[in-house]
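Peer 1: build me a model from this:
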Amino acid sequence: MDVIERVRSGVLGHFGTDRAGVDSASVTFLGLEPIEILRLVSGDHVHYLTLGGSRHPMGDPGDLLADPVKGPRAELTLTLHAGLGAAAGLARTLGVLAASPAVEGVVLQTDALLDLSEPIWRDAPFTAVLLGASDIPEIELPEPAEPVRYLTVTPVTATEAAWVRLRGADALREAWAEAGIDVRDPNRGVAQL
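Peer 2: All right, here's what the predicted structure looks like:
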């Protein structure tokens, strides 16, 4: 079983579904293998999950030779309330984010702030994302490869991104909690920072 099939099996098992209950889209970038975006509905939420970013380990872009086996591997998940909007352009954006380690040498990790400089989906006020820990368990790969981790993607506005740069990711999460902001609502307001 290859890496992507292991990841697919692991993540679908986490949600207790199979391929039949999942929509998918594919995003392709010149010179890279396709990134697949899975979309599945679970209760009141819709989950978008990448498949393909973990094919190869992430490494330091300054290294002359990348290790083809060792190194962290990550995929992304974005969860929104079902039926509240979002969609047009979201699969492409998640594909861009998942491909960023291969394209730009970015290492995807908890608390990373990734600025897209354009709306995450059509007409969205969010132009950046904050990565966080996910409740999806790590997906083990054969030794010596490291397991694949899913990271949550939280859309943020330019103001919120500036707050993260100034005060850190935890400070923004605290501001959301104090203001009662549900970051899974695509029509949410912005915390008063």
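Peer 1: from here on, contacts and neighbour counts on C-alpha atoms
Peer 2: Noted.
Peer 1: now the residue with the largest distance to the centre of the chain: which helix or strand?
Peer 2: Going by CA atoms, centre = their mean, the residue of the chain most distant from its centre is Leu64, 27.1 Å out. Here Leu64 is covered by no helix or strand, with elements defined by DSSP states H and E.
Peer 1: how far away is it from Pro119?
Peer 2: 34 Å (CA to CA, to the nearest Å).
Peer 1: before we move on, what SS does Tyr48 have?
Peer 2: strand (DSSP: H, G, I helix; E, B strand; the rest coil).
Peer 1: in terms of secondary structure, what does the top helix by length along the chain contact?
Peer 2: Using DSSP state H to define each element, the chain has its longest helix at helix 90-104. When contacts are defined as 3 or more CA pairs under 8 Å, 6 or more residues apart in numbering; DSSP states H and E, helix 90-104 packs onto strand 23-27, strand 35-42, strand 45-51, strand 73-81.
Peer 1: this one as well, want them side by side:
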Amino acid sequence: MADVLPLVEARLRTTLGEPDARAAVTFLGTDRVEVLRFQQGDVVRYATLGMSAQPMAEPTAMLADPVQGPRAELILSVRSGRADTDKVLRPLAVLAASPQVEGLVVAPGASLDVGEALWPDAPFTSVLVAEPGGLVEDLELAEPLDPVRFLPLLPMTPNEAAWKRVHGAQALQERWLSEGTDLRDPARRSVTLE
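Peer 2: Model (predicted):
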């Protein structure tokens, strides 16, 4: 439904303020995905806009339901001024288009990999999808549509991504917490892994 995106953008603006930049990316055979940039003090937040236009469908489904199914947008938060993180716009758009392109259902605990540095010289090529609701509340839509969930993305180093595949998302998040890891630091090193 085309009227979902204005509601999503309104929720982002209400919660995060006015975006100071936006970029649009269109991939062959997919809808347009925008990435909005919000500066909040020393933190810059990048939010996708377009992923929630269509519900995500299970890869095994014969036909995608055009109305019902999970909807989401992605949010990445990093400290500004420490790296050229504005180059993350295209990788974020790629991740937001993955449900349409690859038939993925993006959900908390999932790993998403772009296969290259998220921004120039970034030590991260993938992200962990975290639980929604902490930064931007779910956006309820009229029945029978599922709500739009705003999923935070936590950058992972290749070592962390490999460790997460073995031990799980919860174990990695507990390791980050026990080590006092600043997950918004765009130049942070990998957490100590055993």
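Peer 1: the second structure: which residue goes with the residue farthest from the centre of the first structure?
Peer 2: In the second structure, the residue paired with Leu64 of the first structure is Met62, using TM-score structural alignment.
Peer 1: contacting residues for its match?
Peer 2: By CA atoms under 8 Å, 6 or more residues apart in numbering, the contact set of Met62 of the second structure is empty.
Peer 1: and it, how far is that from Ala53 of the second structure?
Peer 2: From Met62 of the second structure to Ala53 of the second structure the distance is 20 Å (CA to CA).
Peer 1: and what of Leu16 of the second structure?
Peer 2: 20 Å.
Peer 1: which one's more surrounded, the two?
Peer 2: Counted by other CA atoms under 10 Å, Leu16 of the second structure and Ala53 do not tie: Ala53 has more neighbours, with 23 against 17.
Peer 1: ok, and the closest non-adjacent residue to the counterpart of that one in the first structure?
Peer 2: Counting by TM-score structural alignment, Ala53 of the second structure lines up with Arg55 in the first structure. Take Arg55 of the first structure and drop its neighbours on the chain: the residue closest to it by CA to CA, 6 or more residues apart in numbering is Val3, 6.0 Å away.
Peer 1: the one you found touches Leu141, doesn't it?
Peer 2: Yes: if you go by CA atoms under 8 Å, Val3 of the first structure and Leu141 touch, sitting 7.2 Å apart.
Peer 1: more neighbours, these two?
Peer 2: Val3 (20 against 15).
Peer 1: if I pick the residue sitting nearest the centre point of the first structure, what's in contact with it?
Peer 2: Centroid check for the first structure by CA atoms, centre = their mean gives Leu76 as the closest residue, at 2.6 Å. By CA under 8 Å, 6+ apart, the contact list for Leu76 of the first structure reads 49-50, 94, 98, 150-153.
Peer 1: show me which of the residues you listed is closest to Glu33 of the first structure.
Peer 2: Ala98 (11.4 Å; CA to CA).
Peer 1: which non-adjacent residue is nearest that closest one?
Peer 2: Ala98 of the first structure sits nearest to Gly53 (CA to CA, 6+ apart), 5.0 Å away.
Peer 1: the first structure: which residue goes with Val101 of the second structure?
Peer 2: So, by TM-score structural alignment, Val101 of the second structure is matched to Val103.
Peer 1: contacts only, for that match.
Peer 2: No contacts exist for Val103 of the first structure under CA under 8 Å, 6+ apart.
Peer 1: can you check Pro61 of the first structure too?
Peer 2: Neighbours of Pro61 of the first structure in contact, by CA under 8 Å, 6+ apart: 104-106.
Peer 1: swap in His81 of the first structure?
Peer 2: Residues in contact with His81 of the first structure (CA under 8 Å, 6+ apart) are 44-46, 184-186.
Peer 1: now do Pro144 of the first structure
Peer 2: Residues in contact with Pro144 of the first structure, defined by CA under 8 Å, 6+ apart, are 69-70.
Peer 1: what packs against the helix or strand harbouring Glu160 of the first structure?
Peer 2: Per DSSP H and E: Glu160 of the first structure is located in helix 158-167. Judged by 3+ CA pairs under 8 Å, 6+ apart, helix 158-167 of the first structure is in contact with strand 113-115, strand 128-133, helix 169-179.
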